[in-house]
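Asks: from the sequence below, what's the structure:
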Amino acid sequence: MKPNSSSVPPFAELVADCHHSAVHLELRDSYGVSSESEDFAEWKATGEITPASVERRRPWLDLVRETVGRGVIMRRARVVSVPVSEYIRYEHAGTHLNVEAGELVRWLPRPEAATLLLPGADLWLLDGRLIRFGHFAGDGSRVGHELNEDPAVAKMCADAFELVWERGIPHEEFTV
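Replies: So this is what the prediction gives:
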C-alpha cells in the first residue's frame, strides 16, 4: 500500500484529539527532510544548536508544551546505530529542547534492539489506537504518511514501543 499523505491530517490536528499518550518510534539513522536542512547545515558548521534554530523549532516545542499541558504523556524512542551517524549527533544536540518542552526521550543502540520485533516504519501511536506511519526514501526524504486504526496493528506497535522504551537509555544518560 502506498502512503497517501493527502488524506492524513497534519500532526497538530491528530495530537489535538489525543487525550492520554503520544509515543513516537524512530528507526532511521538519517533523515533528509527539508524542514530540518537549514538547522542541520548550521549545526554542521557551528557544532551547536543556534538561537535561530531554536526559533525555527518553536512551533514544535510549543505544540509539545500545549499537549503535555493537557495531560498527554509524550514519549519518543530512537533506535540508533553505534557509533552514531552525523545526523544522530545533530538530533542528540537538540533533544534537550524537546525534553525541556515536556517530551520524554530515550535512545536504544541498535544492537540492543536485535532481538525485538519492530515495525518497518517510523510511527506515532496516539492514545494506543491511531497510528501515523512515516515513510521515507533511502536518502531520508519524506515519502508520505499513512494512518492505521487496526487494533491488532496498534497493539503490535504499542508492544514494540514499550520494549524499546524499557531497554532505552534516558536522553540525559545517553552520550554520542
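Asks: when you work out contacts or count neighbours from here on, use the C-alpha atoms and nothing else.
Replies: Noted.
Asks: can you map out the helices along this structure?
Replies: Along the chain, counting by DSSP state H, helices occupy 11-16, 37-46, 51-69, 86-101, 151-167.
Asks: next, the structure of the following sequence, for comparison with the previous one:
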Amino acid sequence: MSSIPEFGELLAGAKRSAVHLETRDVYYSNPRFETWQKGERTDWDDRASWWRPFHQQIADAVARGVDVRRARVVSEPVTEYIRWEHYVTHANLAAGERVRWLPRRQATDLLLPVNDFWVFDGQLMRVHHFSGDGDWLDKELRDDPGVVETCSTAFEKIWGRAIPHDEYEIK
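Replies: So this is what the prediction gives:
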C-alpha cells in the first residue's frame, strides 16, 4: 500500500478528468461528522474554517481544466452519514467538483462496481476498500485497461441517471 501515490499526487497528474464513485451508505466516522451529529453547523461564510487541502487540490485541478465529478449511489431513506455528506457537499461544489446522487432503487438495472474508486483520465483507477461497518481498510491502484474501462463505463451510466446535487432532495 505504501507504494501507491497519494490522492493529491494522482489528481495533480490528471489532465482531463477525475471521476469518483461512492456506493456505501456509511463510512468511517470522523470529528466533523460527530460535531454535525451534535447539532453544530458549518459557517459557510468562514471559508478558512472548512476549506481543506483536499478542496484546494480539487480547485487546482479544475483550474487546469480537469473535469472532476462524483456520483453517490445511496439507499433511501438515507443514513445519517449520507444526510451529513449531502450537507457538506457544499464544500465540494465550492471547489469546483460536480456531484450527483442516484437512489439505489433507480440503479437496479445497472451493473455497479462493488468498491468505491477514482478514475483519472480514463486510464488509472484508485480503488478504496472498506470494512462492512465503513472503516477504511486500504487502497489499490489498477491500470488494467479492461477493468478501468468497465468501471468508467459503469460510472458514466450512473452519472447519466443520477440527480444533480442541487436537485436531489434527501429522503
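Asks: where does the TM-score land?
Replies: Scored against TM-score structural alignment, normalised by the length of the second structure, the superposed chains reach a TM-score of 0.94; 169 aligned residues with a C-alpha RMSD of 1.6 Å.
Asks: hang on, the earlier thing: so which of the helices of the first structure gets nearest L123 of the first structure?
Replies: Closest approach to L123 of the first structure among the helices of the first structure (C-alpha to C-alpha): helix 151-167, 8.3 Å.
Asks: contact partners for D122 of the first structure?
Replies: Taking C-alpha atoms under 8 Å, 6 or more residues apart in numbering, we find D122 of the first structure in contact with H24, L25, E26, L27, R28, F133, G134, H135.
Asks: which residue in the second structure lines up with the fourth one?
Replies: In the superposition onto the second structure, L27 of the first structure corresponds to T23 when matched by TM-score structural alignment.
Asks: what does V64 of the first structure correspond to in the second structure?
Replies: Using TM-score structural alignment, V64 of the first structure sits opposite I58 in the second structure.
Asks: what's the separation between its match and V99 of the second structure?
Replies: Per C-alpha to C-alpha, to the nearest Å, I58 of the second structure is found 13 Å from V99 of the second structure.
Asks: need the contact list for A18 of the second structure.
Replies: Counting by C-alpha under 8 Å, 6+ apart, A18 of the second structure has contacts L11, V66, D67, V68, R69, W118, V119, F120, D121, G122.
Asks: repeat that for L102 of the second structure.
Replies: Taking C-alpha under 8 Å, 6+ apart, one finds A71, R72, V73, V74, I158, R161, A162, I163 in contact with L102 of the second structure.
Asks: mind giving me a markdown table with the contacts of D122 of the first structure and columns for neighbour count and distance to E91 of the first structure?
Replies: Listed next are the contacts of D122 of the first structure as a markdown table, based on neighbours: other C-alpha atoms under 10 Å; distance: C-alpha to C-alpha, whole Å:
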| residue | neighbour count | distance to E91 of the first structure |
| --- | --- | --- |
| H24 | 20 | 14 |
| L25 | 27 | 14 |
| E26 | 17 | 11 |
| L27 | 19 | 13 |
| R28 | 17 | 12 |
| F133 | 21 | 20 |
| G134 | 20 | 17 |
| H135 | 20 | 19 |
